[in-house]
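Peer 1: Any chance you can model this:
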Amino acid sequence: MANATVAATDRATAGQLSRPASLTLALPLILLLGLAFLLPVAKLLWGSVFTPSPTAENYLRIVQEPIFLKILLRTVQTAAVVTCLAFVLGYPVALVMSKLGGRAAMLVAACVLIPLWTSVLVRSYAWIVLLQRTGVVNSTLMSWGVINEPLKLIYTEGAVIVAMTHVLMPYMILPIFSSLRSIPPELDRAARNLGAGPWTSFIAVTLPLSLPGIYAGSIMVFILALGFYVTPALVGGPQNLTIATLIGQQTTELLNWPFAGALAGVLLVVTLGLVGLFRRFLRFGKGA
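Peer 2: Below you'll find the predicted structure:
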């Protein structure tokens, strides 16, 4: 009895809980995920195969009709471009945030967090105001004499990429900032003392140590971009359908729930496969 008491005390002192206690604390979250996510997804996937008898017709339709594969490919391509742009634009911001202190750091953090707290719908409509034919961009260019007639900026693939990058960039900046913040500054100073320049020190020390943040941010941005609905639907229009807007169209307009479930199943498999490849690539990069 005394040994068990000592062991429990040691676990409590070390901040560890027993497995039953951990499961008890996690049970509400597990129930919430099961009822709000796993059960609806499982029901949707079940309906794509059993309608009511087992059939692969919905999945064969995706392969047989090229338009659906084209939309899926466009969605993956758009998500990849958005992820790359978010990394290129967000990494310098995260690096500056990690170097600053005091009011300057609070100001930069506010510039990152305030858009994150703003509704996605509001930010998407803001891009419509900016990019429409009589919007701010076209009006400014015409008043400066750069163009003679409005450019088609809205309802294009470029508009979707720009708007999605703006909406999802905080999800890239914050994990990278957290990773950069955890790097001891002594490592950079040691590299500089050994003769490395600023750029060499960044490539050899800072960038490799920030890979976990890059991985976390890239995964979040990529997965969110694959399933993004509001911004592509508003900014891209019907000419630039993504897989999420196609699923929404099948459920709300055509009421074809089995085919929507098949599309969701394919998207789920593609997402898990690409995440697995990216994770293996990151491990290879760490080894290199």
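
Peer 1: contacts, neighbours, all on C-alpha from now
Peer 2: Noted.

Peer 1: by contact count, what packs against the longest helix seen in the chain?
Peer 2: Secondary structure of the chain per DSSP state H: the longest helix is helix 66-99. Helix 66-99 makes packing contacts with helix 57-64, helix 102-117, helix 157-181, helix 211-226, helix 243-252 when contacts are defined by 3 or more C-alpha pairs under 8 Å, 6 or more residues apart in numbering; DSSP states H and E.

Peer 1: name the helices or strands packed onto the first one?
Peer 2: When you say that, I think you mean helix 57-64. Looks like helix 57-64 contacts helix 66-99, helix 257-287 (3+ C-alpha pairs under 8 Å, 6+ apart).

Peer 1: Next, the structure of the following sequence, for comparison with the previous one:
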Amino acid sequence: MTTTAVLDVGRAAPVRAAGRTTGSRTATALLLAPAVIASLALFVYPLARIVVVSVTEPTIGLHNYAELFTDGYTLRVLTRTLLVALGVAVLDLLMAFPYAYAMTVCSPRVRAVLFTIVLIPFWTSALAKNFAWMILFQRGGLVDEFLKATLGIDYPLLGTTPAVLIAMSQVLLPFAVLPLYASLEQIDRRLVDAAQGLGATRGRAFRQVYLPLAAPGLVAAGALAFILSLGFYITPALLGSPQQTLIAQLIMARVEQVLDFAGADAIGIFLLIVTVAMALLSRWVSRRATARKEAAR
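Peer 2: Below is the predicted model of the structure:
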């Protein structure tokens, strides 16, 4: 091959490489275009519209957001919703942690059974589960009769905040178990054995070694349960009462009864801000816990 031919081949190679790169970028853009268009049309535009309405109606300003913290009724509903969501997160963590821990130490056959039990709620209609709770909590229901027979308590739960709290915790329990199990499964149990070999008791090794390693999973599971419980509507509507309204019911009332779309939009944006803040906080705590774990190694 002559020197001229070699130089020609050398010049052609970058041209072909550049052509392939341009074609690859074009193909990638074409593949992403439907998803981008759908996101803009179904998420970005509606969200932007909600923000615009919340700050322009009936007049331009932030009065709709100020009302969230100045109107006594709205403030009580917001506080009640946050407390219920926090209660759901705590209850789910208390139930999910031992269950997920058991899934990491049991045999594969038992683990498959436990997985199936966790997945069963996903196969059941939300309305069916709430109607079942209504039957259990109503006057003369199984729970009511049990409380009266065993504890002597005559307190029908239907129409109360505890009923809503219990039902929401049951619905969201799988969302706490699954991420928690995924986190606990990655913990090296030999670290706990090593701590016991160095003289720590089983309880001390669990508290000082296992729990810090499980912290990212606990935070993620709790944050997920908290975020999902903020927007519940069916469960509070069926099992709660008008005197114990939560935020989703307030939004519905403002839209259907008062026609206060701007106020409802402001509440929705506030919930979105709380959700994003909780997600960022969860991520920050998880990163801190992971960094401490890596430093300990």
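
Peer 1: so where in the second structure does the longest helix of the first structure end up aligned?
Peer 2: Taken onto the second structure by TM-score structural alignment, helix 66-99 of the first structure occupies residues 72-105 there.

Peer 1: average distance between that stretch and the first structure?
Peer 2: Mean deviation of stretch 72-105 of the second structure relative to the first structure after superposition (mean C-alpha distance after the TM-score superposition for the first structure): 0.8 Å.

Peer 1: how far out from the middle of the chain is that stretch?
Peer 2: Relative to its parent chain, stretch 72-105 of the second structure has a centroid offset of 10 Å by C-alpha atoms, centre = their mean, to the nearest Å.

Peer 1: buried set for it?
Peer 2: 74, 76-78, 80-82, 84-93, 96-97, 99-100, 103-104 (16 or more other C-alpha atoms under 10 Å).

Peer 1: hang on, the earlier thing: closest to S179 of the first structure out of the helices and strands packed on helix 57-64 of the first structure?
Peer 2: helix 66-99 (9.2 Å; C-alpha to C-alpha).

Peer 1: Give the full set of residues in contact with the residue nearest the centre of the second structure.
Peer 2: Computing the C-alpha centroid of the second structure and ranking residues by C-alpha atoms, centre = their mean puts L224 first, at 2.3 Å. Going by C-alpha atoms under 8 Å, 6 or more residues apart in numbering, L224 of the second structure touches 175-176.

Peer 1: In stretch 264-280 of the first structure, which residues are buried?
Peer 2: 264-267, 271, 275.

Peer 1: Please name the nearest non-neighbouring residue to the equivalent of F177 of the first structure over in the second structure.
Peer 2: Under the alignment (TM-score structural alignment), F177 of the first structure pairs with Y181 of the second structure. Distances taken as C-alpha to C-alpha, 6 or more residues apart in numbering place A100 nearest to Y181 of the second structure, at 4.8 Å, with adjacent residues excluded.

Peer 1: how close does G276 of the first structure sit to Y215 of the first structure?
Peer 2: 12 Å (C-alpha to C-alpha, to the nearest Å).

Peer 1: Give me the common contacts of these two.
Peer 2: In contact with both G276 of the first structure and Y215: no residue, using C-alpha under 8 Å, 6+ apart.

Peer 1: host element of V137 of the first structure?
Peer 2: helix 136-143 (DSSP states H and E).

Peer 1: List of residues touching that helix?
Peer 2: 129-132, 147-151.

Peer 1: one step back: just so I know, which of the helices and strands packed on helix 66-99 of the first structure lies nearest A26 of the first structure?
Peer 2: Per C-alpha to C-alpha, nearest to A26 of the first structure of these: helix 211-226, 22.6 Å.

Peer 1: what about the closest one, how far off from the second structure?
Peer 2: Comparing helix 211-226 of the first structure with its match in the second structure after superposition yields a mean distance of 1.3 Å (mean C-alpha distance after the TM-score superposition for the first structure).

Peer 1: Where in the second structure does that helix fall?
Peer 2: Going by TM-score structural alignment, helix 211-226 of the first structure lines up with residues 215-230 of the second structure.

Peer 1: ok, V118 of the second structure to A215 of the second structure distance?
Peer 2: Counting by C-alpha to C-alpha, the separation of V118 of the second structure from A215 of the second structure is 22 Å.

Peer 1: out of the two, which sits in the more crowded spot?
Peer 2: Taking other C-alpha atoms under 10 Å, V118 of the second structure and A215 do not tie; A215 has more neighbours (19 against 16).

Peer 1: hang on, isn't the more buried one packed against W284?
Peer 2: No: using C-alpha atoms under 8 Å, A215 of the second structure is not in contact with W284, being 11.9 Å away.

Peer 1: got a list of what the nearest residue to S286 of the second structure once chain neighbours are set aside touches?
Peer 2: Leaving out its chain neighbours, the residue that sits closest to S286 of the second structure by C-alpha to C-alpha, 6+ apart is P216, at 4.4 Å. The contact partners of P216 of the second structure, by C-alpha under 8 Å, 6+ apart, come to 183, 285-287, 289-290.

Peer 1: and those residues as TSV, adding distance to Q196 of the second structure and neighbour count?
Peer 2: Converted to TSV, the contacts of P216 of the second structure look like this (distance: C-alpha to C-alpha, whole Å; neighbours: other C-alpha atoms under 10 Å):
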residue	distance to Q196 of the second structure	neighbour count
S183	22	19
V285	27	16
S286	26	19
R287	27	13
A289	22	19
T290	23	17
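
Peer 1: Closest to V209 of the second structure out of these?
Peer 2: Checking these one by one against V209 of the second structure (C-alpha to C-alpha), the nearest turns out to be A289, at 12.2 Å.

Peer 1: Next one: the closest residue to the closest one other than its chain neighbours relative to R80 of the second structure, how far apart?
Peer 2: Of all residues not flanking A289 of the second structure in the chain, P216 sits nearest, at 6.2 Å (C-alpha to C-alpha, 6+ apart). Going from P216 of the second structure to R80 of the second structure by C-alpha to C-alpha gives 27 Å.

Peer 1: Tell me the counterpart of T245 of the first structure in the second structure.
Peer 2: Counting by TM-score structural alignment, the partner of T245 of the first structure is Q249.

Peer 1: Which of the helices or strands spans I128 of the first structure?
Peer 2: Short version: I128 of the first structure belongs to helix 120-131, going by DSSP H and E.
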